[in-house]
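Structure for the following, please:
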Amino acid sequence: MSLLSGSGAARPGGGPAPFDSGLSALFARLGAVLVETPLLQRAEPYLDTAGEDLRRRIFLTRGEGGETLCLRPDFTIPVCLAHIEGAAGLPRRYAYNGPVFRQRRDEAAEFRQAGIENLGETDRAAADARALAEALAALRACGFEAPVEVVVGDQALFEAFLTALDLPAGWQRRLVRCFGRDDLLRGALAALSREATSDPLDLDPTVRALVRDGAVAPLSDHVRTMMEEGGLPPNRGRSPDEIAERLIEKMALASTRLRSAYLDRLGAFLALDCPLAEAPARLEALEASSGVEFGAALALLRARNAALLASGVDLAPFRYRAAFGRPIDYYTGLVFEIGAATGEPLVAGGRYDRLVSYLGAPEPIPAVGFSLWLDRIAAALEPKP
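Down below sits the predicted model:
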């Protein structure tokens, strides 16, 4: 049966859930197809793409065939899989409204999310602006009229900055994985700022010498010999080549120290926190002072701001924070959260251009979307004593 079956209207007990009528009307007006996806999902796509923060919160189980399954922790991945299965044309817009299951501190593990996923729109600036505008409209459709704050970050700008610093590829990957996780990012920057005071890896002297030489082939041969002497089967775990490549990368990471001038530039970028309307000029000034070029990522930010203004969105509540990210690994560009002045975000989303092809689409599909936490919105609307 197609994953796109159903209307999404069924509710436990047969009654409508809060905000259903307003959101259904909005989705219809925006031309988003309302879809259902199974509550029980294959866990592998989440384990591979969603990041550690989400992985440790999902509820796992085993299928009859031994496959790892999970209760649906979000809708983005199931909607993308449904699109691939249905082989629908592009661009295509999907809406959803239903329960998800995720461990949360001081909040219920079962809660409702609604949102829109926009697949295949090639004008990324216009699609990003549309996602932000529709996220605000969805809040209003739920009856939330209070002032909000919109925090915007950009994974692509961060990656462009790292590329310009000419860090080793392993360090770039590590810092990208830390983006949006302030504690991890601080730890990684601290490691980059200090000299190694001792051998960073506790290795056999022969292995250490081969690792320092950086040649994969002789190190792989040595690892293969050690595995054979230890009686380890060749098809168990990582191959000798993979072990050799990983050891060389770990040595490069542990031995790298970022020059203080570069570290200062990275710190200046991550400290940038300003009204979104001012962000292009502030980033241009950083380019001029640091010699770093943001290229297409900065051009996209300018175009996105212009598209927001052209659609009538007031930029006054929007802030750009260079260090802001969301702890989900599949984001590639825009990331954002919308909330009241205090408390958890009510809406969040971003761009994930690599996810759909990773999940099995025959070619890359640009994609952006957002989700509303309906339980938080309902709590925010409750009368305060």
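
switch to C-alpha atoms for all contacts and neighbour counts from now on
OK.

Surely residue 172 and residue 161 touch.
No - using C-alpha atoms under 8 Å, residue 172 is not in contact with residue 161, being 9.9 Å away.

In the stretch 51-200 of the chain, mark out all the strands, start to finish.
Assignment of strands within the stretch 51-200 of the chain using DSSP state E, counting those that start in this stretch yields the ranges 60-62, 68-71, 92-101, 110-119, 149-154.

Dump the ones you listed to TSV, plus mean neighbour count.
Converted to TSV, the strands of the stretch 51-200 of the chain look like this (neighbours: other C-alpha atoms under 10 Å):
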stretch	mean neighbour count
strand 60-62	14
strand 68-71	17
strand 92-101	22
strand 110-119	22
strand 149-154	22
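
any idea how far residue 378 lies from residue 21?
14 Å (C-alpha to C-alpha, to the nearest Å).

One more: residue 385?
Using C-alpha to C-alpha, we find residue 385 at a distance of 28 Å from residue 21.

Then residue 82?
According to C-alpha to C-alpha, residue 82 stands 24 Å off from residue 21.

Tell me which of those two has more neighbours.
Using other C-alpha atoms under 10 Å as the criterion, residue 82 and residue 21 rank with residue 82 on top: 21 against 14.

From what I see, that one and residue 37 are in contact.
Yes - under the criterion of C-alpha under 8 Å, residue 82 lies in contact with residue 37, with a separation of 7.5 Å.

Could you pull up the residues touching the residue lying closest to residue 178 once chain neighbours are set aside?
Spatial nearest neighbour of residue 178, excluding adjacent residues (C-alpha to C-alpha, 6 or more residues apart in numbering): residue 185 at 5.0 Å. Contact criterion C-alpha atoms under 8 Å, 6 or more residues apart in numbering gives 175, 178-179 as the residues in contact with residue 185.

Rebuild the residues you listed as a markdown table, extending it with neighbour count and distance to residue 194.
As requested, the contacts of residue 185 are exported to a markdown table (neighbours: other C-alpha atoms under 10 Å; distance: C-alpha to C-alpha, whole Å):
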| residue | neighbour count | distance to residue 194 |
| --- | --- | --- |
| 175 | 21 | 16 |
| 178 | 20 | 18 |
| 179 | 23 | 20 |
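
Show me which of the residues you listed is closest to residue 196.
The nearest member of the contacts of residue 185 to residue 196, counting by C-alpha to C-alpha, is residue 175 at 18.4 Å.

give the contact list for that closest one.
With C-alpha under 8 Å, 6+ apart, residue 175 has these contacts: 185, 188.

Just say helix, strand or coil for residue 356.
For residue 356, the assignment made with DSSP: H, G, I helix; E, B strand; the rest coil gives helix.

correct me, but it touches residue 362?
No - between residue 356 and residue 362 no contact is recorded; they are 9.0 Å apart, counting by C-alpha under 8 Å.

Proceed likewise with the subsequent sequence, for comparison:
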Amino acid sequence: METDTLSFAAIIAEWGKPADFARALGHDDGGDLARKWRRRDSIPQEWWPEVIDAARRDGKPVDAERLLRAQRNAVSRKAGADGGAASGQPVIDSPDPERPASGYDARSLDALENQARSVKAVFAQAGFVPVEPPTMQPADIFLNRSGEDIRQRTYVFEDPGGEEWCLRPDLTIPTCRMYLERDPSATTQARLCYNGPAYRYQPPGAGKPTEFLQAGVEHIGGSSTPEADAAIVTIAVEAVQSAGLTSFDITLGDLGLFSALVDKLDLPPSWRARLKRHIWRPAYFDEMLSQLTDAGQGGARSAAPATNATDTTNQALLAALDVMEPDRARDVVQDVLALAGISAVGGRTVAEISERFLEQAADAARAVLPRETADAIRAFLAISAPCTTAVDQLASVASRAGVSLDDELDAITRRVDLICAQGVPRNTITFDADFGRKEEYYTGFVFELRVEALGASRQVAGGGRYDGLLKSLGSPRNVAAVGCAIRTERLLAAVGLERQP
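Alright, predicted model coming up:
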């Protein structure tokens, strides 16, 4: 090892707060310890084993070699080394790079513009046409179609005329809206690309930017095949390589695979819908599985007795909803909410509130999830392995659950083979059954390109398939669509790290 320090800034990004990191090491005086290490910007060598152990225990992607490299880069910059400047790269102040609060200087802007030219040349070569969707978008478009995480971080405001708008938190939905404005019937095929800013609120102290740059492509109206999926990954790989990035890992997932598993399990239709609906909310999903499984202990749950008139009314409503067809029950709840003047509660939309009512109705009807089924779901989602072994593990779990996913797993194998045929090393690809984008509009294949040296900002590019999004935006039918976006500021930082001595 070339130095005897680990960068405090490099490692603290994994835990978020100095005190949280110190507590992970089991120290009551976390604040004092963190402040001492922050002043030195290093962690004493005798603490290294505990640091690595805490990282493994907490699931943090921390390793000594990466942190030492980051520390060497920081020391080099402080000493006035010109490793990054010589190549035209902007100064990188931490391995968790984001847009500086003060904005970019001329050198950084030049570097970003040069990189953008390289990336856009790859897009053009693949036949994608540039577009620039409006920065301001109707708020309901995102509030009803994005994941919970995105909804909570979307800037929403009201114009003088009383209309609600938002700053685009990504460019996929705005690009799809542009497509539908040009072709409302969604009968044509389009290859569209973009390069511009997006906006997301960040809590104070999060250390994340509220404004960031995305360059990406959207292939709308093509075919929903492994070949089309692999082609998008290939474009992302070629784009980051054109910018000078040589080392990265790829994580693949498939949200459709989980849906296929649930559809083939011996479950009532309402339970299948509920499981698929909440796969986007991991904490709630796990809690739901536990509650439903525990409910099976000793048979069905006993309904709680009503204690007052309100409880009696609620139980009557839930019982009535449970015997209705799902669509009819959903309409009834939404009508009740509309009559009460309720449009949102706690950041949840009317549609989400309606779904929660239907879930409570199912609970009131003493629905029980078998423990064997819950265990199979957990085992399935826990699989994260190199692509060379992941398919066999997935097939084994499905077989033990009494179902076959042969066709779906063949599609995954086909995607991997096609990606590797473009020169991507197979040992850099991981399949993660629990991996899914935070945007709820993704319906199947998803992927990310990751550079671990960037810490919490390791995702440099990502995307996937969203065959249901266009219909939700007004298309008369589902439209095959797949795309990807590159976080160009992170890409620039990753290339800069690689060029450091």
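
circling back to that earlier point, what residue of structure 2 takes the place of the residue nearest to residue 178 of structure 1?
Aligned counterpart of residue 185 of structure 1 in structure 2: residue 285 (TM-score structural alignment).

Next one: that match from residue 351 of structure 2, what distance?
Counting by C-alpha to C-alpha, the gap from residue 285 of structure 2 to residue 351 of structure 2 is 18 Å.

hang on, the earlier thing: and the residue nearest to residue 178 of structure 1, how far from residue 324 of structure 1?
The spacing between residue 185 of structure 1 and residue 324 of structure 1, counted by C-alpha to C-alpha, is 11 Å.

For the two, list the residues in contact with both.
Common contacts of residue 185 of structure 1 and residue 324 (C-alpha under 8 Å, 6+ apart): residue 179.

Go through structure 2 and flag its longest helix.
Selection of the longest helix in structure 2 by residue count, based on DSSP state H, yields helix 106-125.

Let me know the next secondary structure element after that helix.
Scanning forward in sequence from helix 106-125 of structure 2 by DSSP states H and E, the next helix or strand is strand 129-130.

What span of structure 1 is that next one aligned with?
Residues 33-34 of structure 1 are where strand 129-130 of structure 2 lands when matched by TM-score structural alignment.

what about that stretch, how far off from structure 2?
With the two structures superposed, stretch 33-34 of structure 1 lies on average 0.7 Å from its match in structure 2, counting by mean C-alpha distance after the TM-score superposition for structure 1.

And stretch 299-309 of structure 1, by the same measure?
Between stretch 299-309 of structure 1 and its aligned stretch in structure 2, the superposed structures give an average distance of 2.8 Å (mean C-alpha distance after the TM-score superposition for structure 1).

Check the offset of that stretch from the chain's centre.
If you compare the mean C-alpha spot of stretch 299-309 of structure 1 with that of the full chain, they lie 21 Å apart, counting by C-alpha atoms, centre = their mean, to the nearest Å.

mind listing what's buried in the helix or strand hosting residue 228 of structure 1?
Residue 228 of structure 1 is part of helix 216-229 when elements are defined by DSSP H and E. Buried residues in helix 216-229 of structure 1, counting neighbours by 16 or more other C-alpha atoms under 10 Å, are found at 216, 218-220, 222-224.

now swap in stretch 281-290 of structure 1 and tell me
When burial is assessed from 16+ other C-alpha under 10 Å, stretch 281-290 of structure 1 yields the following buried residues: 282-283, 286-287, 290.

repeat for stretch 163-180 of structure 2
Within stretch 163-180 of structure 2, the residues that qualify as buried by neighbour count (16+ other C-alpha under 10 Å) are 165-180.

Off-centre distance for it?
Centroid separation between stretch 163-180 of structure 2 and its chain, computed with C-alpha atoms, centre = their mean, is 18 Å.

Now the terminal residues of that stretch, how far apart.
End-to-end distance for stretch 163-180 of structure 2: 21 Å, by C-alpha to C-alpha.

what's the matching range in structure 1 for it?
Stretch 163-180 of structure 2 corresponds to residues 67-84 in structure 1, going by TM-score structural alignment.

same question, stretch 70-81 of structure 2
Residues of structure 1 matching stretch 70-81 of structure 2 by TM-score structural alignment do not exist; the stretch lands nowhere.

Tell me what angle the helix or strand containing residue 243 of structure 1 forms with helix 216-229.
Secondary-structure assignment from DSSP H and E places residue 243 of structure 1 in helix 240-255. In terms of direction (axes from the mean of the first three to the mean of the last three C-alpha atoms, to 10 degrees), helix 240-255 of structure 1 departs from helix 216-229 by 120 degrees.

What is the helix or strand following helix 240-255 of structure 1 packed up against?
Secondary structure here is assigned by DSSP H and E; on that basis, the next helix or strand after helix 240-255 of structure 1 toward the C-terminus is helix 260-270. Based on contacts counted as 3 or more C-alpha pairs under 8 Å, 6 or more residues apart in numbering; DSSP states H and E, the elements that helix 260-270 of structure 1 packs against are helix 182-193.

The helix it packs on vs structure 2, mean deviation?
If you overlay the two and look at helix 182-193 of structure 1, the average distance to its match in structure 2 is 2.2 Å (mean C-alpha distance after the TM-score superposition for structure 1).

and the angle for that helix with helix 260-270?
Angular relation of helix 182-193 of structure 1 and helix 260-270 on a 0 to 180 degree scale: 160 degrees, by the same axes, to 10 degrees.

Buried ones in helix 182-193 of structure 1, by neighbour count?
For helix 182-193 of structure 1, the neighbour count (16+ other C-alpha under 10 Å) marks 185, 189, 191-193 as buried.

same deal with stretch 127-134 of structure 1?
Taking 16+ other C-alpha under 10 Å as the neighbour-count basis, stretch 127-134 of structure 1 is seen to contain the buried residues 127-134.

who touches stretch 238-247 of structure 1?
Under the criterion C-alpha under 8 Å, 6+ apart, residues 211, 216-217, 219-221, 223-224 lie in contact with stretch 238-247 of structure 1.

and of these, the nearest to residue 311 of structure 1?
Nearest to residue 311 of structure 1 out of those is residue 216 (C-alpha to C-alpha; 53.9 Å).
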